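>>> give me a model of this one.
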Amino acid sequence: MELDWLKDFLALAEQRNFSRAAELRHVTQPAFSRRIRALEDWIGTPLFERGAQGAELTAAGTHFHPLAEDMLHRLHRARRDTKAVAEREAASLSIAATHALSFTFFPGWIRARLPLEALGTINLVSDSLEACEQIMLAGEVHALLCHHHPDAPGRLEAGRFESRVVGGDVLVPMCAPGSAWTLEGPTRLLGYSQASGLGRILAAAAPTLPGPAEVVFTSHLAATLMTMAREGYGVAWLPMTMAGEELERGRLVRAGGEAFDVQVEIRLFRALGGNNPGAALLWGM
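As a prediction, the model looks like this:
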């Protein structure tokens, strides 16, 4: 069995559509279908029922779904933990950051403070907030950079960790230009999964919608939701640090007024009593 087969299976289980899942996995649909069939052959039973409406999990597929997620999570953790053992001695500073901030906020933020050579070797771990909190609690990184809202506290208790505000952001409901899905009436929502810090914030602080809404798609990646919103699948609350340029260029538009915006902080967390020189220097910048 190949690792990609598990990723393909989870993508199809989430998308319920071969063409969208193949696009998400960056392969052609025929190649994607062959890999799904290879996984079913390896297991020995169909995992999906194919139909005109897409693909639905069979009873066997439903049983295999959580097992596949767990296997993939364990394999990724084993790879990350093993790599961390080798890198810990060489890296002078390890930082965990959520996906959205890793790709947008972090590069400019770190460059504007000090030349990288002043901090020594930096190891950046990019993952969901849930995974970043886990590795922070395990002491595998020196600092954590994430979105934060006072109504949605995380797992890093004040008695063990301290934090400071290093920036700000705003979550704005966005959709495709001319989309039928806005906040003015019945709408389709593109939501964040439970592992997402932005999903945690919206669950606690999102304003009440004026009309009925249905969550039709979830992902812990803001970039995925941005793409889905741009393609007209629904409305997503997106961080301006990521989607601001899409808004300026007209590839996305507001799905509602500013009353629906959610103001958030960008915070840097570190463990109390840490003695890493790079982390101390970063904290003081």
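>>> for the rest of this, base every contact and every neighbour count on C-alpha atoms.
Fine.
>>> name the SS class of residue 141, please.
At residue 141 the chain is in coil, as set by DSSP: H, G, I helix; E, B strand; the rest coil.
>>> so who does the closest residue to it other than its chain neighbours touch?
Nearest residue to residue 141, sequence neighbours excluded (CA to CA, 6 or more residues apart in numbering): residue 94, at 4.8 Å. Shown in contact with residue 94 (CA atoms under 8 Å, 6 or more residues apart in numbering): 122, 123, 124, 125, 140, 141, 142, 143.
>>> swap in residue 164?
For residue 164, the contact set (CA under 8 Å, 6+ apart) comprises 267, 268, 269.
>>> now what about the helix or strand harbouring the last one, what contacts it?
In this structure, residue 269 is located in strand 262-271 according to DSSP states H and E. Outside strand 262-271, the residues that touch it by CA under 8 Å, 6+ apart are 142-149, 160-172, 202, 205-207.
>>> endpoints of stretch 222-238, how far apart?
7 Å (CA to CA, to the nearest Å).
>>> wait, a strand at residue 236?
Yes. Under three-state DSSP, residue 236 falls within a strand.
>>> could you find the closest non-adjacent residue to it?
Distances taken as CA to CA, 6+ apart put residue 190 closest to residue 236, at 4.9 Å, once the chain neighbours are dropped.
>>> now do the contacts for the one you found.
Residues near residue 190 by CA under 8 Å, 6+ apart: 215, 216, 217, 218, 225, 228, 229, 233, 234, 235, 236, 237.
>>> look up how far residue 121 lies from it.
In this view, residue 190 and residue 121 are 38 Å apart by CA to CA.
>>> residue 144 now?
Using CA to CA, we find residue 144 at a distance of 16 Å from residue 121.
>>> and what of residue 84?
Applying CA to CA, the value for residue 84 to residue 121 is 14 Å.
>>> which of these two has more neighbours?
Higher neighbour count among residue 84 and residue 121: residue 84, with 18 against 14, using other CA atoms under 10 Å.
>>> buried sites along the helix or strand hosting the more buried one?
Using DSSP H and E, residue 84 sits in helix 59-88. Residues 61, 64, 65, 68, 72, 84 are the ones in helix 59-88 that count as buried (16 or more other CA atoms under 10 Å).
>>> likewise stretch 232-249?
Neighbour-count burial for stretch 232-249 flags 232-243, 247 (criterion: 16+ other CA under 10 Å).
>>> can you give the distance of it from its chain's centre?
Here the centre of stretch 232-249 is set off from its chain's centre by 15 Å, with CA atoms, centre = their mean, to the nearest Å.
>>> before we compare anything, build this one as well:
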Amino acid sequence: MELIWFEDYLALAGTLNFSRAAEARHVTQPAFSRRIRALESWVGADLFTRTTHGVALTPAGEHFHNQAEMLTRAVHQLRRDTLEVSGRGAKLLSIAATHALSFTFFPKWVRGNERVLALGNLNLISDSMQACEQMMLRGDAQFLLCHYHRQMSSRLESRQFRSIVVGSDTLVPLSAPGKNGAPHWRLRGGKPVKYLAYSAQSGLGRIVAAQWGTKERAFALETIFTSHLAATLLSMARAGDGVAWLPRTLAEEDISAGRLVEAGAADLHIPIEIRLFRPLARQSQAAESAWAAFEQS
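Predicted coordinates:
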């Protein structure tokens, strides 16, 4: 058995597409397929079904998933910890953070934790929620800072990860103002409102979808643009292109200046938490010291 087989499996389980998974693993598709077959031969069971309609996990493949994630992460963590003990590894603390929090909440929050800054080199990795989850599942970061709502879907299961609340935020539907100062786009019955939406990679998009995706609502939305970057949606909302649900921490300056106004009543707000995630398994001494500092703050 080789570790790369587990990593290949996780890439395919995440994409359910051989060509995309092979591209992500920087290998040709035939070579990638052979490695997946080799893993299935080692396990002794098919982990994926392959049909003309696509790829899906078998029941055995579903069962294999959580342990494969934990084992892969543990092996990478073991290597880093051993290098650190030997003096050859950098005592680096990596925090994966979603874009929206990297530019607003994170700098103030981490400056308020002097004990963490004193521990050594702190590395911030800013990306989409989907990419941040992948980093945590692979063990490429010790912590994940993200927006959270109890109804949103997440790959960071409680059996493998724990979290603490480190802040709060609110998703607010915002629009550029019209000539009279009222919202140019208003969420109410009648004609569909131009909607600036989050893509599937976005955690904020998952939250908005959980809140409004399936519920009956008194307004209609017409999606005209999609991005995983809240800052991009903010710029387009400010330009008058449509309505976007934006974190107040990101949009507060534009709201205060009158460049953005609320497009609906307060019952359309979505209260959310800002959470810090970590693996349940014990990490390096520096990471555990950082976690203790975060908990105390």
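>>> on that earlier part again, ok, now how distant is the residue nearest to residue 236 of the first structure from residue 206 of the first structure?
Applying CA to CA to residue 190 of the first structure and residue 206 of the first structure gives a distance of 14 Å.
>>> equivalent analysis for residue 200 of the first structure, please.
Counting by CA to CA, the gap from residue 200 of the first structure to residue 206 of the first structure is 10 Å.
>>> which of these two has more neighbours?
Shown here are residue 200 of the first structure and residue 206; by other CA under 10 Å, residue 200 has more neighbours (22 against 16).
>>> that one corresponds to which position in the second structure?
Mapped onto the second structure by TM-score structural alignment, residue 200 of the first structure lines up with residue 206.
>>> reduced to three states, what does that match come out as?
helix.
>>> need the helices for the second structure, in chain order.
In the second structure, the segments counted as helices under DSSP state H are 3-15, 18-24, 29-43, 59-86, 99-102, 105-111, 114-117, 129-138, 203-208, 230-238, 248-256, 285-296.
>>> for those, which one ends up most surrounded?
helix 203-208 (a mean of 24; mean count of other CA atoms under 10 Å).
>>> what angle sits between the longest strand seen in the first structure and strand 262-271?
Assignment by DSSP state E gives strand 161-175 as the longest strand of the first structure. Angle between the axes of strand 161-175 of the first structure and strand 262-271 is 150 degrees (criterion: axes from the mean of the first three to the mean of the last three CA atoms, to 10 degrees).
>>> mean deviation of strand 161-175 of the first structure from the second structure?
Taken over the aligned residues, the distance from strand 161-175 of the first structure to the second structure averages 0.5 Å (mean CA distance after the TM-score superposition for the first structure).
>>> find the residue at the geometric middle of the second structure.
residue 129 (1.5 Å; CA atoms, centre = their mean).
>>> grab the nearest non-local neighbour of residue 278 of the second structure.
Leaving aside its sequence neighbours, residue 278 of the second structure sits nearest to residue 143 (CA to CA, 6+ apart; 4.9 Å).
>>> from residue 168 of the second structure, how far off is that neighbour?
Counting by CA to CA - residue 143 of the second structure and residue 168 of the second structure are separated by 18 Å.
>>> hang on, the earlier thing: any chance of the helices of the second structure in TSV, plus distance to residue 51 of the second structure?
Formatted as TSV, these follow (distance: least, CA to CA, whole Å):
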stretch	distance to residue 51 of the second structure
helix 3-15	15
helix 18-24	12
helix 29-43	14
helix 59-86	16
helix 99-102	37
helix 105-111	45
helix 114-117	50
helix 129-138	26
helix 203-208	29
helix 230-238	37
helix 248-256	45
helix 285-296	44
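>>> need the buried residues of stretch 232-249 of the first structure in a markdown table with distance to residue 180 of the first structure, can you?
Converted to a markdown table, these look like this (distance: CA to CA, whole Å):
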| residue | distance to residue 180 of the first structure |
| --- | --- |
| 232 | 8 |
| 233 | 10 |
| 234 | 8 |
| 235 | 10 |
| 236 | 13 |
| 237 | 16 |
| 238 | 18 |
| 239 | 22 |
| 240 | 22 |
| 241 | 25 |
| 242 | 23 |
| 243 | 20 |
| 247 | 17 |
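>>> nearest to residue 133 of the first structure among those?
Distance to residue 133 of the first structure across those (CA to CA) is lowest for residue 239, with 20.1 Å.
>>> map that closest one onto the second structure.
Checking TM-score structural alignment: residue 239 of the first structure goes with residue 247.
>>> and for the residue lying closest to its match once chain neighbours are set aside, the neighbour number?
The spatially closest residue to residue 247 of the second structure, leaving aside those adjacent along the chain, is residue 171, at 4.5 Å (CA to CA, 6+ apart). Other residues near residue 171 of the second structure number 21, with proximity taken as other CA under 10 Å.
>>> distance check, residue 171 of the second structure against residue 207 of the second structure.
Residue 171 of the second structure sits 9 Å away from residue 207 of the second structure, going by CA to CA.
>>> ok, back up a step: corresponding residue for the residue nearest to residue 236 of the first structure in the second structure?
By TM-score structural alignment, residue 190 of the first structure lines up with residue 196.
>>> so how far is residue 237 of the second structure from its match?
For residue 196 of the second structure, the distance to residue 237 of the second structure equals 7 Å [CA to CA].
>>> now do the shared contacts for those two.
Common neighbours of residue 196 of the second structure and residue 237 (CA under 8 Å, 6+ apart) are 243, 244.
>>> let me see the contact set for residue 249 of the first structure.
Per CA under 8 Å, 6+ apart, neighbours of residue 249 of the first structure: none.
>>> show me what it lines up with in the second structure.
With TM-score structural alignment as the criterion, residue 249 of the first structure matches residue 257.
>>> pretty sure residue 151 of the first structure is touching residue 205, no?
Yes. The pair residue 151 of the first structure and residue 205 passes the contact test of CA atoms under 8 Å, sitting 6.5 Å apart.
>>> higher neighbour count, these two?
Set residue 151 of the first structure next to residue 205 and count neighbours by other CA under 10 Å: residue 205 wins out with 17 against 12.
>>> the strand holding residue 269 of the first structure vs the second structure, average offset?
Relative to the second structure, strand 262-271 of the first structure is 0.5 Å off (mean CA distance after the TM-score superposition for the first structure).
>>> what span of the second structure is that strand aligned with?
The aligned range for strand 262-271 of the first structure in the second structure is 270-279, by TM-score structural alignment.
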